[in-house]
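Colleague: Okay, here's the prediction I keep looking at, along with the sequence it came from:
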Amino acid sequence: MVCEHTNWRVVYLMGVFSLIQNTQYSIYLTSMFSYLKKLDATATESQFGWIMATSSLGHCIGCFVLGWWNSRGRKSSPPMHCGFLLMLASNLVYLLVDSVPSDWVAHVMMVSRLLGGFGMGNSSPMRTCASFHSTHSDRSKAMASISGGRSVGTVVGPGLQLMFLPLGETGIMILPGILSLHSNNAPAFLGIVLTMIGFVSLIVLFEEEIAEESDKTAIADFENQYNTVKEEYPKSDIVAMLICMLTRFVQNFMQISIETLAPAMLMMMYFQTRQEAVASMATTYLTTGFIATILYVLIIFTKLSTIVRDKIFNSLVLLLFVCHLLTTYSWQFYSDSVLDEEFSNETLTGCDDIHFTWCDSLTISPQWAFYIGYILSFGLFMPFINVANATLYSKLLNPDSQGTQQSLYDISNTTARIFAPIFITLIYTVYGPRRVWEFLCLLLLFTTFLWIIFDKRLVPIKPIQKQMFDNDGFEQDKLSKIKLVSC
């Protein structure tokens, strides 16, 4: 069924839920690697990559299961309740990391992140609910609400680590000998608070609108009378769907890759200590989130959404990402080298030329370019591609049943979270940051090429006009859209 008008209360609530879940999920990014190294000195970058990949694997599974549940039950609230409970369990498990033996730390972190990934599957029913409760003309704003909550939460979450730095490594004792609140586990406490706010709001504020039984009966009677044999909407273009999903995969693969390597890059290339790297990236995340928030608000509440052209903005932003990588690339003509300062085993600053053979030839790109490039790419450019791509994808689908297809769209994002930490840390360890940047450029250029080649297939789906015959043989016209549900 097609909505007659947009239910903005539901749409905005889905945006708030998206902000809550992504904030509590991403708040760990800035401090997790340093926390792992503190509790287990033998932990490696590759091991951290596997922890991040486990989290994304859970997200991938959660998206499909909760999306399928949404489509099967025709309701969004039950799977979302389950998702919030799984996120709560994830934060509670993370609090146990302090009290387990050092060789168990990585495994407990994996369990916590796996449960959190399952809970993040909420993104599928949220996106489906926002799409179902919005009209075709308001779809850009509805998707901006969901994408805005996700993107802002993803960049603001890590930035909130600045709030916890004053607690220090020791912090405040809550249960003597068992539990304390410090800068490393404070994200779990905040995650519990945010998750509980989302769970209670879902119970108190969310009123889901579904087709009434009388509407279903009317539809059945109509179809029996006129002997309907065709679907109202044609099948979605699989190629167009795959390109949208690949675009989401590639853009997030790039972002996750840079976020995963950022702490190590700052310590290796710019000689920052662990605390300095955490503070500088947290500041960068907050700045990025502030800019992205302003843009999403403008898209949702002003006419800025009318200039967001789906195909043009997707291709343009992908090329701008390439420019970002070229600007921050470690070109040979830079004079400064990562070996200008000797590697320190105490602070882990500098490039360890004993373990990394690529240190000898690696130059230092401008530090200001690293920060400005990140802020522009993920604060200024990313919101436009998130809205444009999500809007076009939702318009490629039948508006009445998008649960499973929206879960596949979210899986394309979570798949990037699975593979990016593993492959990028592997490439970084063996070949260095230059090969990482070159690999990301190739992915972006290939995806842009697909948008150009299949331009004519990347168009919204349109309903089919049908001709019906009644029992007396007279031709009847059936409207392409049956408006029985007021959303």
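Modeller: Received the coordinates, thanks. Numbers count the residues shown, from 1 in each chain.

Colleague: use CA for all of it now, contacts and neighbours both
Modeller: Noted.

Colleague: quick one: contacts of stretch 342-354?
Modeller: With contacts defined as Cα atoms under 8 Å, 6 or more residues apart in numbering, stretch 342-354 is touched by 267-274, 338-339, 341, 359-360.

Colleague: Out of those, list just those in helices.
Modeller: Among the contacts of stretch 342-354, DSSP state H puts 267-269, 274 in helices.

Colleague: For the residues you listed, which two are the farthest from each other?
Modeller: 269 and 274 (12.8 Å; Cα to Cα).

Colleague: Mind checking which of the two has more residues around it?
Modeller: For residue 269 and residue 274, the more surrounded residue by other Cα atoms under 10 Å is residue 269, and the numbers stand at 24 against 18.

Colleague: Now that one. Nearest residue, chain neighbours left out?
Modeller: Ranked by Cα to Cα, 6 or more residues apart in numbering and with sequence neighbours excluded, the top spatial neighbour of residue 269 is residue 338, at 5.5 Å.

Colleague: got another, please set it beside the one above:
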Amino acid sequence: MFWLSVHSISGAVFGHHLTGAGIAEPTVRRYGENAPIMVIENTSLIRDFETAQEKKERWKSIYVLYFSTFLMGLGFSTVLTGVWPYLDKLDPTAGKEFMGIIVAGHPLGQMLFAPLIGWWSNRSKSVLLPLQLCIAIFTISNVWYSLLQLNSGHRKYWMLFTRFLTGISSSNMAVCRSYIAAATTLSERTKSVSMIAFFQVLGFIIGPGIQAGLSPLGDGDKYLLSIIPLNMYTAAGWINVFLGILNFFLFLPCIFKQRKIAAKEAMIMQNADSEKATWAGRKPDYISAGTLIVSFFLLNFHFVLLETLAAPLTMDQFGWSKQDALFYIGILMVSGALVACVAFFAISPLTKIFKESLILVWGGFAFMAVGSIFLIPWGPDTPPMAKVSNDNILLSNMTASELLNKTDYLGCPPTQEWCSYTPALTLTQFIISYALTSMGYPTGLALIQSLISKVLGPRPQGTWMGIMVGIGCLARVLGPVFISVIYTRYGTIWTFSLTTVFQFLIVFWLLSCNNRINRAIQMHIKKNVDNDRELKNLNSGQHG
């Protein structure tokens, strides 16, 4: 005797209780009009093809992936807020435009290699080797980043190369997401995908907090063993090296054991003879998948734009020093991490009341859109103009290179002409916008990943997740370039007006595609229900 329940698209729960005679008796439970998309809960059947030991190993490996995801987010963001001041220290002539290129180097590497790594994991039938290789590259790239001061020349290009390598290492995100989809049942998937997204965002947000905590080290030249440079920038890299070594050991076969269950669940539910038979001949809804991937692009574009721009924006708008900017932004981002935690843990109970696609729109992108509006400046005055301490040279007569060589200037540099006539952003606006983004981004990130894994169904998702990661990385490539071109040349009004338009466009597009996305997910479950009905008819005929 077992109990199988399916949450339907309309909010009903269809159940089949097998009696002693083996006849399926359907029942229906209703939870309201806005109930979530169907989720299979089949604990008795799962116990039949998974022992308690296998389940324990399956979840231990999932927890390792959570940590690895956290590490990748941490590796990206720990050095992110320090890129500009570190670059300025290594090469004062580099400028903000080259900073944008350096920040874009990380997602460019991930964008180019994530689909390849995802495809490799599908072909090899194992995720261990791709994951171990990515972690090794991550560790090496952070060692290199921390030793950049030892290079005698071309430091800005070496920094770009190290960030590119770190991006390649982050391609393991495609493998992590596809494995989560394969190693969880449908009833577990939303929560598991939410958790992996939670740890990724936690890494994104805590990273700058670590950088802020290292600010007392200053940017002076201190050395360990008379060779290794140590300051508030390189210390962040060494922390990543330590975490990378730890993470590599967690992916040893004695700790990480592959236990895929999604295809087995689909085989049982569909009475299929093989895993491939559960999805072969059934194409995914490309429009629904494409809509979610485009949404993922815009979600990441807005987030990385704000996180990358945080340090130079606050230095320009509020006249903060480099050290003050890192410290206060770090505090703000740690606070944002707490807000993100609340948002993530609210997802699971909310999906029991509302459809995931609607939570994505109103709890994700709507918050991001309003947050973008708050970044359009309305201050009464213009930003403070840069002044160099102990220097009588008129800034208006300085070239860009001369200005960049002055590391003590505070405020908006005269080379950004818009500073002289554009209203200043207020600190209140910036804090409100960041709070809204801290709520919207994690919600959107978790639900997009959950929805697309359900739209794709039980098929191997390594390549698809690689494409999605690559598209998200494209957003992180274009975000810094957007800063270099739009923010540096045209200012805050143009920058954040455009991001506001993008966010509202995706809100309207998701609303128009809402029913289609839900139908695409229901398609993979409908066959299960049909099979149950056939079984009922067969049993009825036998007993008749």
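Modeller: That came through, no problem. Source: prediction; values computed, not measured.

Colleague: picking up where we left off before, which of the contacts of stretch 342-354 of the first structure are buried?
Modeller: 267-274, 338-339, 359 (16 or more other Cα atoms under 10 Å).

Colleague: any idea which of those is the one closest to residue 129 of the first structure?
Modeller: Nearest member of those to residue 129 of the first structure, counting by Cα to Cα, is residue 274, at 41.7 Å.

Colleague: can you tell me which residues contact the aligned partner of residue 322 of the second structure in the first structure?
Modeller: With TM-score structural alignment as the criterion, the equivalent of residue 322 of the second structure in the first structure is residue 274. Contact analysis of residue 274 of the first structure by Cα under 8 Å, 6+ apart lists 34, 263, 267, 347-348.

Colleague: Quick check, residue 404 of the first structure in contact with residue 72.
Modeller: No. The pair residue 404 of the first structure / residue 72 is not scored as a contact, 9.1 Å apart, by Cα atoms under 8 Å.

Colleague: neighbour count winner among these two?
Modeller: Between residue 404 of the first structure and residue 72, counted using other Cα under 10 Å, residue 404 has the larger neighbour count: 22 against 12.

Colleague: In the second structure, what stretch matches the helix or strand encompassing the more buried one?
Modeller: Element membership for residue 404 of the first structure, per DSSP states H and E: helix 403-431. Helix 403-431 of the first structure lines up with residues 462-490 of the second structure when matched by TM-score structural alignment.

Colleague: Also stretch 147-167 of the first structure?
Modeller: By TM-score structural alignment, stretch 147-167 of the first structure lines up with residues 197-217 in the second structure.

Colleague: So the equivalent of residue 64 of the first structure over in the second structure: helix, strand or coil?
Modeller: Matched to the second structure by TM-score structural alignment, residue 64 of the first structure sits across from residue 115. What DSSP: H, G, I helix; E, B strand; the rest coil gives for residue 115 of the second structure is helix.

Colleague: Format the buried ones among the contacts of stretch 342-354 of the first structure as JSON lines; extra columns: distance to residue 455 of the first structure.
Modeller: Formatted as JSON lines, these follow (distance: Cα to Cα, whole Å):
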{"residue": "267", "distance to residue 455 of the first structure": "43"}
{"residue": "268", "distance to residue 455 of the first structure": "42"}
{"residue": "269", "distance to residue 455 of the first structure": "41"}
{"residue": "270", "distance to residue 455 of the first structure": "42"}
{"residue": "271", "distance to residue 455 of the first structure": "46"}
{"residue": "272", "distance to residue 455 of the first structure": "45"}
{"residue": "273", "distance to residue 455 of the first structure": "47"}
{"residue": "274", "distance to residue 455 of the first structure": "46"}
{"residue": "338", "distance to residue 455 of the first structure": "44"}
{"residue": "339", "distance to residue 455 of the first structure": "47"}
{"residue": "359", "distance to residue 455 of the first structure": "43"}
